[in-house]
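Novice: predicted coordinates and the sequence they were generated for:
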Amino acid sequence: MSKTYTFDEAYQNALEYFCGDELAAKVWAGKYALKDSQGNIYEASPEDMHHRIASEVARIEQKYPNPMSEEELFALFDHFKYIVPQGSPMTGIGNNHQVASLSNCFVIGLDGPADSYGAVFMIDEEQVQLMKRRGGVGHDLSHIRPCGSPVNNSALTSTGIVPFMERYSNSTREVAQDGRRGALMLTINIKHPDSEAFIDAKMVEGKVTGANVSVKITDEFMHAAVSGSMYEQQYPVDSALPSFRKEVNAKDLWKKIIHNAWKSAEPGVLFWDTILKESLPDCYDDLGFRTVATNPCGEIPLCPYDSCRLLAINLYSYVKNPFTPEAEFDFDLFKDHVMKAQRIMDDIIDLESEKIETIIKKIEEDPESDEIKLREYNLWKKIQRKTMLGRRTGVGITAEGDMLAAMGLRYGTDEATDFAVEVQKTLCLSAYRSSVNLAKERGAFEIFDYKREVENPFMHRIMQADPELYEDMKKHGRRNIACLTIAPTGSTSLMTQTTSGIEPVFMPVYKRRRKVNPNDKNVTVDFVDEVGDSFEEYIVFHHKFVTWMEAKGYDPAKKYTQEEIDELVSKSPYHKATSNDIDWLAKVRMQGKIQKWVDHSISVTINLPNNVTEDLVADLYVEAWRSGCKGCTVYRDGSRAGVLIGTKPKEKKESEKEELQKSPVETKQDPKPLSRPKELEADVVRFQNNKEKWVAFVGLKDGKPYEIFTGIADDDEGIMVPKSVSKGLIIKSYDEDGKKHYDFQFRNKRGFKTTIEGLDSKFNPEYWNYAKLISGVLRYGMPIDQVINLVQGMSLNDESINTWKNGVERALRKYLPNGQKASGQTCQNCGCESLVYQEGCLICTNCGASRCG
């Protein structure tokens, strides 16, 4: 039996491997160490993992001429230095303990109109079957008939797109994948009559929370939006004889897309004509390779039942003498490794085929009836066929931001963009050279025909850049139908200890927390969690920022003041090069230029400060379209949850980038939505409620109640809050998963700030649902006495919730002015409507009766 390790053992070994990097060690031990379905860990460190992957890839290599050795492969993987398999390949290669796919992403769907319930439920089941094998899934909804269309069943008319969005979203949230939920991308063609409903679906809180959504934008629509013309929608969207037509104002619909993206970061946009025109697989669309949707992050447009496996090349590792005047990029080593990376990706396709065989065998052996198993069985047969037919790969990059900084280039400048494009062009030509060489040794993908690709713009660029490569491709073919992508490397970049994907550094300096003993000397307690553990905040430098510091003679171990940190950053190549600092327009143009040398797509996010206008978002989207980007996503600070803590408050930009050309598409910003301040002054209100000790935290804005958290106190201290504390702050914050929560902060007797995290999770979860309702009406300015009446009138068939209701009422009464009449209430003693509030109690001015409970 194989030796197993505890999480702590694996974590400690990984901690040493990553030179003390706690986050990298936890990510590896928690997500990527070899484990079985019961969570038993079979690898002691990342070194074991890299040996496992190298061994399996070497086994496949032995099937073909000129095989790479296990030792050579291990050297490429070791310490995540050069070649990094992503996600599913990293966890699944050589893992015989779990039956899972090696593919990171899939697209499913049906050719032609398929809007019956049978088709809808078929897609739903296939989506779940893929997600349970660890894959992310994308599918298009343009095949569903629009709302109000006649149907041949008892419903008479179609419900349209949105109910099915919710169905697919809910299915995604139900599927667990080793501690994470599945990932889903839903798309719709802008030509579909229900596209506006699709665009608005996620604007309702709690709706479609299990899916990313993107709109497939056509050139025709963009021209109409820019010129202010009318635009005809139809169903079916691709039909020459549609059954339904509808004219819309393109500019108004475009404004809605922009407004929603500004407000909530969705929908994303996919410039669909650019995707199809540039796609090599679509040269074979009549053979089953018609692109219909993308994976959940948008970097892999796919045809139905195709999949892709991802791998990243760590660009930083090819910079010799980083952060010095002698810095240079080792293009020779880079070309060699790219060719090997493409070879490894092709080997992983064979490994995936083996995995699919294992999945199919398991399905056959399952004790369920053949009728139940048939759809899953057919699904994987279709995926295996499409996988082997095109042999699609996804060679990408990571550490773009660190590579540019190490070369002394500032991300976003013309010089940096030109260099990044040269690197990507080199990668593209080397990967395609490798695919041609593989075709010589192993054979071309089954349906290769260079004549089909002659008019493809991407192939034209390869032809012009390397005529010899093109001639060899015509002669020998190509092993892979498409080869390249740029994906978000996410948690993988924590292990490469670099910036992620194509992105710039998020922050070169930020804060984290460590647990401390509050009784130790010279300890500052910044946070106290729900079990009473104390934490101290500390400064963390981005790994390659530390390398820059060392290259310039600065001591990373020194304790720096905020002013010293600011000065260090200003001297570094990361200055004005963070995701929030860079020139947004320049980033869009950089994406468009790099896209010319990526046959699939690029996952990239434009990070914007909170105060940008909708006009700016419109300008960026229009520029992305004009620059040749295949897709675009914006994230405005605060429109979704963030995860890192800045070392100082953000400064607003003095202007909104004057160099941005005014877009022909005008957008009118809606009235500013009600926004909860990050910090609110708060009172702590303690009281007896049915002989139980209760505590309420009441957030105040302009001295008036704005929100409330209340419930049974844990002990005499009132949920770790000393009795002497009556005031503090309620702070809106986010956990590491981006989930919003509310913390209470106060100063202890020693004068240190102490924080109790997660007020929204301290009490009965049902209390929180009702608290959101009450807080909502408070925020919109309902008079306190009317709020109290609302609470009193709530009919709740639950004794504990009714007790909570009484607690809220008692806490809010404190804020009523003395003598204010209690409208709509009568005295229980004399029956008169003469009740007034006095010190939080109800006093009858007629008979003198009082009620404080």
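Specialist: Nice, I can see it.

Novice: when you work out contacts or count neighbours from here on, use the C-alpha atoms and nothing else.
Specialist: Fine.

Novice: can you map out the helices along the stretch 351-500 of the chain?
Specialist: Secondary structure of the stretch 351-500 of the chain by DSSP state H, counting those that start in this stretch: the helices cover 370-390, 400-406, 414-442, 457-465, 467-476, 490-496.

Novice: if you could redo that for the stretch 651-800 of the chain, that was the one I meant.
Specialist: Here the stretch 651-800 of the chain has its helices, by DSSP H, counting those that start in this stretch, at 765-779, 784-792, 799-813.

Novice: who wins for proximity to S243 among these?
Specialist: helix 765-779 (44.3 Å; Cα to Cα).

Novice: put this beside the first:
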Amino acid sequence: MTDNARQVLVRRYVRRGDDGKPVETVEEMFWRVAYNIARVEKSYGQDVNALAEKYYDILTSRKFFPNSPTFTGAGTPLGQLAACFVLPITDDMGKASTGIFQTLRDAALIQQTGGGNGFSFARLRPAGSLVNTSAGQATGPIGFLRVYDHAFGEVAQGGSRRGANMAVLRVDHPDVEEFVTCKTNEHSITNFNISVGITDAFMQAVEEDTDWDLRFPDVTSPKYKGFSGTLEEAEAAGIPIRVYKTVRARDLFNKIVTQAHHNGEPGVLFLDAANRTNPVPHLYKLEATNPCGEQWLGPYENCCLGSVNLSEHFGPDHTVDWESLRQSVVLSTRFLDDVVDANLYVPAVPQLREAALRARRIGLGVMGLADLMYHTGIRYGSIEGQEFAAQVIEFVRYNAMLTSIDLAKERGSFPAIAGSIYDPDNVTWQPPQPLFAYTHDWGRPAIDWTSVSEGIKAHGIRNAAQTTIAPTGTIATVAGCEGYGCEPVFALAYIRHVNDNGKDLQLTYTSPLFEKALTEFGLDDDERKALIEQVMADGSCQHVDAVPEELRDYFVVSQDITAEEHVRMQAAMQAFVDNSLSKTINFNAGATVDDVSTAYRLAWKLGCKGITVYVTGSREQVVLETLATAEKKKGGNGATPAAEYGISQHPAEAEETHQLMMWSEVRKPRPRALPGYTFSTETPLGKAFITINENGGSQPFEIFINSAKAGSETAAVSEALGRLISFILRLSSTVEPKERLKEVVKQLAGIGGGRSLGFGPNRIRSMPDGLAHVLEEYLAQREERLANSGIPHTHAEVHEISIPMVADQPLLKIGDLCPECGEAAVINEEGCRKCYACGYSEC
């Protein structure tokens, strides 16, 4: 393992004593997991130690890793090994076991074990509806979503990982419009991802430009009393359905797409696509997923996930070691089936264990797909790349199913198999098919889906679901993958800062596979170093002419791949994943709402079960801005090419808004125009632009600090500093503003952070220290300016001054601040957020 990978492993997975120190070595940690999972095989008459050794070998060779809860929970008193759960919420305040607050209690207990929860709020009556028992008005799903969000923010979450949540609301629910915009203020709901449950009927209405009814069972009907089902079940039961509002389908679609373009949420889940492959339709309809959207689950179900590391299955001469991959899939499938038995779940919520054993879902996926494509010389996103990815995932699914059939032969099928699509007496399961005919031969062994069908008829199958491609944030870091999950590589080279006993070490990270390829092309050390320095600029080699063209063809990173290619890659793999996959469709900063709209429609047409998008820098946009201001920023009339769908570049709800009064009225009023000075300086968190505006007498009056994307933690801290200093400057006081600013400099100067930038007198220790340097420079220049002219400025003007640094140090500026290491290296990927500097993950 690399030093970074080993550090992450020790920090996340090794058990610790009451003093916080490790009580096991890394090797002992792997054996603890291997042995405690293998131990359940005793009940099936197997040799526990022999199987434990096999599990230990596949783990320590990094050919397969289970999800993080299995590493942290196996063989511990907690013993909770699953990452994701879905809990039901019915329209009841407490009598029913699935009622609003009973489910909140169950979810809190799961959160304490580090598990994440998914919920569909679609069964809750709309806000303002009549509540017969109290003659009051219903809170509605968004109101209770906020209740849940606040509660989870207070729950002390156990283990070494933070639990996350997913809220889903159907596109025909009367409150869906409010739901779509409920996270416009990114600080209002912080413990949930949100997704709209989309139906085929809605997408068809969008295509045909027809109206769409927002409806819910009539809660005043005597038949509704005690009802807890879905909208379709209400219709089947003869309960009247009330239409609350009729909207234009394209207008609602526009609202969803515009909000996703703004900040990546809501995501979209395609309900009908998921239910077409629901393995147990006789038990339930699928309504919700886990927090990252890749795992569809029924009420109280959970799934034990794991990933085969494709970067450890390279064959010679840029080929795939298919036989090694087959063996890893076989053993990994058995491992995950054993996890279902070994898991202690949450004893206080017995429905969890019952649901898990009933269907015995497992989720075997992959990580390092991009690594394998670098090795084989195939461009991620190309037609060839789509076929390659499909062939790899088909191979995994095929061998996982054969293994599950063998396990059923040994120890029996999942208990709920009668009536499922795998019912041996009436098999309705159909072998998966690629989106387009294969034309390439990468030496993959032949696949015979007929043998799978015959095996199911003869023996059944052990697991109702077998495959899921989940986020692999921490485990991919430990495994040493360059590409997380099924995502492309994020960057070929960048700077990573490491804290070594209080010393800041700058380590240059370069893709080992890229370096190897450069070496194979005959480049010497100096040539490679020069190329890598150029690649370091933005992480891509596409604009570095000195990189051999053949390498540029397939050494692509996420930013080099079009959104359409991202979607088509997802769809190609989805064809062979019986659950779903966690992937983010990344758009460049210039992407329009129309681009996002096109991606959504393409994902639906290609059979994806959901889609998550993220527009680079999208949080720099302010949804509640005036149209006039937006047009000024755009430099045009704000129109987009999406006229066919009635989609505008800016939110339909945008209207004239005003800044709230932040301070008491004893502060000095702001004139209409002020002269100002803008300074630019490097800080440990990247370049900052600091504007100081002056009032009468050339006194400093207000300060604005722009240091990162709006919505990021860095930007929040910067804005807070600017507001507080401005507050101090504008208070009515007998102390001159310039003297107040000098005191601010004294308070901020010298504050240390996680690392420093520069040397000697120009050393910047932190963002506050960098601000102090700028303010000190401004005060000095102000004195010199006034001494030379003696005439205060009388018109609004801005001067840009660049403060030189002693050393030009490249910084890792690829994302948001990491709450663990402080690096600006947290990016949106795999449907979640992860840090490329230290391996921290919010998956």
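Specialist: Looks like it arrived, so ask away. No experiment lies behind these values; they were computed from the predicted model shown.

Novice: ok so, going back, please identify the most buried of the helices of the stretch 651-800 of structure 1.
Specialist: Highest mean neighbour count of the helices of the stretch 651-800 of structure 1: helix 799-813, a mean of 19 (counted as mean count of other Cα atoms under 10 Å).

Novice: what span of structure 2 lines up against that helix?
Specialist: Under TM-score structural alignment, helix 799-813 of structure 1 corresponds to no residues of structure 2.

Novice: quick one: contacts for S413 of structure 2?
Specialist: Applying Cα atoms under 8 Å, 6 or more residues apart in numbering to S413 of structure 2 gives the contacts L407, H459, G460, I461, R462, N463.

Novice: hmm, back to that, which one of the helices of the stretch 351-500 of structure 1 is the most hemmed in?
Specialist: Per stretch, and counting mean count of other Cα under 10 Å, the top mean among the helices of the stretch 351-500 of structure 1 goes to helix 400-406, which has a mean of 28.

Novice: report the aligned residue range of structure 2 for that helix.
Specialist: By TM-score structural alignment, helix 400-406 of structure 1 lines up with residues 369-375 in structure 2.

Novice: burial count for S570 of structure 1?
Specialist: 12 (other Cα atoms under 10 Å).

Novice: okay, now the closest residue to it other than its chain neighbours: neighbour count?
Specialist: Spatially, and ignoring its direct neighbours in sequence, S570 of structure 1 is nearest to K576 (7.9 Å; Cα to Cα, 6 or more residues apart in numbering). Number of residues near K576 of structure 1 (other Cα under 10 Å) recorded here: 16.

Novice: my read: K576 of structure 1 touches I582, true?
Specialist: Yes - if you go by Cα atoms under 8 Å, K576 of structure 1 and I582 touch, sitting 6.0 Å apart.

Novice: okay, now T181 of structure 2: neighbour count?
Specialist: Neighbour count of T181 of structure 2, defined by other Cα under 10 Å: 17.

Novice: what distance do you get for the counterpart of it in structure 1 to M131 of structure 1?
Specialist: Matched to structure 1 by TM-score structural alignment, T181 of structure 2 sits across from D200. Computed as Cα to Cα, to the nearest Å, the D200 of structure 1 to M131 of structure 1 distance reads 26 Å.

Novice: hang on, the earlier thing: from the chain's centroid, how far away is the match of helix 400-406 of structure 1?
Specialist: The gap between where stretch 369-375 of structure 2 is centred and where its chain is centred comes out at 22 Å by Cα atoms, centre = their mean, to the nearest Å.

Novice: and it, how far from structure 1 on average?
Specialist: Comparing stretch 369-375 of structure 2 with its match in structure 1 after superposition yields a mean distance of 0.8 Å (mean Cα distance after the TM-score superposition for structure 1).

Novice: contacts made by that stretch with the rest, please.
Specialist: The list of residues contacting stretch 369-375 of structure 2 from outside it, by Cα under 8 Å, 6+ apart, reads 310-311, 313-314, 318-320, 379-380, 385, 389, 481-489, 513, 554-555.

Novice: and these, which are buried?
Specialist: Among these, the ones that count as buried by 16 or more other Cα atoms under 10 Å are 310-311, 313-314, 319-320, 379-380, 385, 389, 481-489, 513, 554-555.

Novice: now do the same contact list for the residue nearest to W296 of structure 2 when sequence neighbours are not counted.
Specialist: For W296 of structure 2, ignoring the flanking residues on the chain, the nearest one in space by Cα to Cα, 6+ apart is T289 at 4.3 Å. By Cα under 8 Å, 6+ apart, the contact set of T289 of structure 2 is V86, G118, F119, M166, Q295, W296, L297.

Novice: so which of those is the most crowded?
Specialist: Ranked by the number of neighbours (other Cα under 10 Å), the contacts of T289 of structure 2 place G118 first, at 31 neighbours.

Novice: roughly how far apart are that residue and S195 of structure 2?
Specialist: For G118 of structure 2, the distance to S195 of structure 2 (Cα to Cα) stands at 10 Å.

Novice: joint contacts of these two?
Specialist: Taking Cα under 8 Å, 6+ apart as the contact rule, G118 of structure 2 and S195 both touch M166, A167, V168.

Novice: tell me the counterpart of the first one in structure 1.
Specialist: Under the alignment (TM-score structural alignment), M166 of structure 2 pairs with M185 of structure 1.

Novice: V593 of structure 2 too?
Specialist: In structure 1, the residue matched to V593 of structure 2 (TM-score structural alignment) is E614.

Novice: wait, its match sits on W262?
Specialist: Yes - between E614 of structure 1 and W262 there is a contact under Cα under 8 Å: 6.1 Å.

Novice: ok, those two, which is more surrounded?
Specialist: W262 (27 against 21).
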